[in-house]
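[1] next comes the sequence, and after it the predicted model I'd like to discuss.
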Amino acid sequence: GGHLECLKYLHANGCTCDESACLAAAEGGHLECLKYLHEHGCAWDKSACSAAARGGHLECLKYLREHGCVWDESACEAAARGGDLECLKYLHEHGCVWDESACEAAARGGDLECLKYLHEHGCAWDKSACS
């Protein structure tokens, strides 16, 4: 606890934020901090979605996407690398593209459920996933 209170104190005392603040909030699963940052005009980028997915922070991922944060195939790779099937499903069901790197990440991480989901939903793999 205490992250939001620290953030509010910093903001009230002139500390400015950038994408790295949103990245840290998403990475740590601090949804209330993420909301506060967004409501106070702090910018974010696609790395925030990837960080939330990698950490298995589905609520942060949903908030980011519902409030216009962009994502790309790195978010699916991050979810697979983190072994978070729910985040991976959310990304896929909401149109996030993926590529071979997602299968490779799931295979290297030993996450059979993510690997099966990716394969069964048409994600291609290459020789790096098989080695």
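    It's in. Residues are numbered from 1 along each chain as shown.
[2] C-alpha from now on. contacts and neighbour counts both.
    Fine.
[3] show me where this protein has helices.
    3-12, 19-28, 31-39, 46-54, 58-66, 73-82, 85-93, 100-109, 112-120, 127-130 (DSSP state H).
[4] also this one, for the comparison:
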Amino acid sequence: MELGHVEVVQWLDRRFPDGRVPSNAVATAAKNGHLTVLQWLFDHHDHVYWGGDEMYCAVAHNHLEVAKFLHERTAPPPDDMFLIDEAARHGDLEMMQWLHSERGDQLTYEGVMRAVDHGLLDAVKWMRNTFPGSVVLKDVRMDNAAANGHLEMVKWLNDQHAWCTKQAMNRAAGNGHLEVVKFLHEKRSEGCTTDAMDLAAGNGYLEVVKWLYANRNEGCTAVAMADSVANEHFEVASWLRQILVAKDGAASGA
């Protein structure tokens, strides 16, 4: 089932005519998008266990045509599978639209946050317009979107009055997303902590470290030097050392 060779499935059916096809095999075919195999099984095999995880697998792996086939020919999956949330995880807007229009699937807060965290802006906009009572953007936290470097998502959420914590800038800095750091600095009041420079230094993002030093007042701790050396980011460590030497010189001359 995993490779989708319908000829092999047909051969097995001839060789073992009374054999049964378990639900996990059907789910594997759906997961891998093997529509031809599923169609053949439905049309020619009487001992297939439908109604397991095959619909979930099709949605979770972006196989819309497989999902349509299963919806039309097999029993619908339980409501608690939250299929539209799975489509939201991948930003599969066409799948989300189909699930809502054809099956009436609804959205949970987790589905919204999956799309937000992955920077899937078109999907989030569709959610907001389609589920206005469920998607309250002022309740959406943008920390993960910032940490993942999704600048356009962060900008849009900021315009929608979403919220964040200091971790937004800390983690954006730690992951080297300087443009996100700059935007948060200019447009938000949460700021950051010493973690911002510590994380950026430890991960080797010298330009981020320099920018934070020049534009923020939090500074760093001994962790910045220790982690930059431990992770072999010697250019960062050298720059930090120069700053420390300069500070010591200024202090001794005061």
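    Everything's here; your move. Quick caveat: nothing in here was measured; it's all calculated off a predicted structure.
[5] need the TM-score from the superposition.
    For this chain pair, the superposition-based TM-score is 0.85 by TM-score structural alignment, normalised by the length of structure 1; 128 aligned residues with a CA RMSD of 1.9 Å.
[6] make a markdown table out of the helices of structure 1 and add mean neighbour count.
    What follows is these, written out as a markdown table (neighbours: other CA atoms under 10 Å):
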| stretch | mean neighbour count |
| --- | --- |
| helix 3-12 | 13 |
| helix 19-28 | 21 |
| helix 31-39 | 18 |
| helix 46-54 | 27 |
| helix 58-66 | 20 |
| helix 73-82 | 26 |
| helix 85-93 | 19 |
| helix 100-109 | 22 |
| helix 112-120 | 18 |
| helix 127-130 | 12 |
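[7] my guess is Val6 of structure 2 meets Val37, correct?
    Yes - applying CA atoms under 8 Å as the test, Val6 of structure 2 and Val37 come out as touching, 5.2 Å apart.
[8] compare neighbour counts for those two and give me the winner.
    Neighbour count, other CA atoms under 10 Å: between Val6 of structure 2 and Val37, Val37 has more, with 21 against 18.
[9] quick check: which element contains the more buried one?
    helix 35-44 (DSSP states H and E).
[10] which neighbouring elements make contact with that helix?
    Counting contacts by 3 or more CA pairs under 8 Å, 6 or more residues apart in numbering; DSSP states H and E, helix 35-44 of structure 2 packs against helix 6-15, helix 23-31, helix 64-73.
[11] which residue numbers in structure 1 go with the first one?
    On structure 1, no counterpart of helix 6-15 of structure 2 exists by TM-score structural alignment.
[12] rewinding a little: could you look over the helices and strands packed on helix 35-44 of structure 2 and pick the most buried one?
    helix 23-31 (a mean of 22; mean count of other CA atoms under 10 Å).
[13] that helix vs helix 64-73, what angle?
    Orientation check (axes from the mean of the first three to the mean of the last three CA atoms, to 10 degrees): helix 23-31 of structure 2 against helix 64-73 gives 130 degrees.
[14] corresponding residue for Leu115 of structure 1 in structure 2?
    Aligned partner of Leu115 of structure 1 by TM-score structural alignment: Val209.
[15] its match contacts Gly202, doesn't it?
    No - between Val209 of structure 2 and Gly202 there is no contact under CA under 8 Å: 9.9 Å.
[16] next one: Leu240 of structure 2 from Leu206 of structure 2, what distance?
    10 Å (CA to CA, to the nearest Å).
[17] same deal with Cys164 of structure 2?
    Distance from Cys164 of structure 2 to Leu206 of structure 2, by CA to CA: 25 Å.
[18] please apply the same query to Leu120 of structure 2.
    Counting by CA to CA - Leu120 of structure 2 and Leu206 of structure 2 are separated by 29 Å.
[19] same check, this time on Arg73 of structure 2
    Look at Arg73 of structure 2 and Leu206 of structure 2: by CA to CA, they are 57 Å apart.
[20] state the span of structure 1 onto which the helix holding Val37 of structure 2 is aligned.
    Using TM-score structural alignment, helix 35-44 of structure 2 finds no match anywhere in structure 1.
[21] mind listing what's buried along that helix?
    For helix 35-44 of structure 2, the neighbour count (16 or more other CA atoms under 10 Å) marks 35, 37-39, 41-42 as buried.
[22] which residue lines up with Cys57 of structure 2 in structure 1?
    Checking with TM-score structural alignment, Cys57 of structure 2 has no match.
[23] surely Cys57 of structure 2 meets Asn24?
    No - the pair Cys57 of structure 2 / Asn24 is not scored as a contact, 10.3 Å apart, by CA under 8 Å.
[24] for Leu206 of structure 2, what are its contacts?
    Residues counted as contacts of Leu206 of structure 2 (CA atoms under 8 Å, 6 or more residues apart in numbering) are 200, 235-236.
[25] how about Ser131 of structure 1?
    Here Ser131 of structure 1 is in contact with no residues (criterion: CA under 8 Å, 6+ apart).
[26] could you measure from it over to Lys46 of structure 1?
    In terms of CA to CA, Ser131 of structure 1 sits 29 Å off from Lys46 of structure 1.
[27] spatially nearest residue to Ala105 of structure 1 (excluding sequence neighbours)?
    Arg81 (4.7 Å; CA to CA, 6 or more residues apart in numbering).
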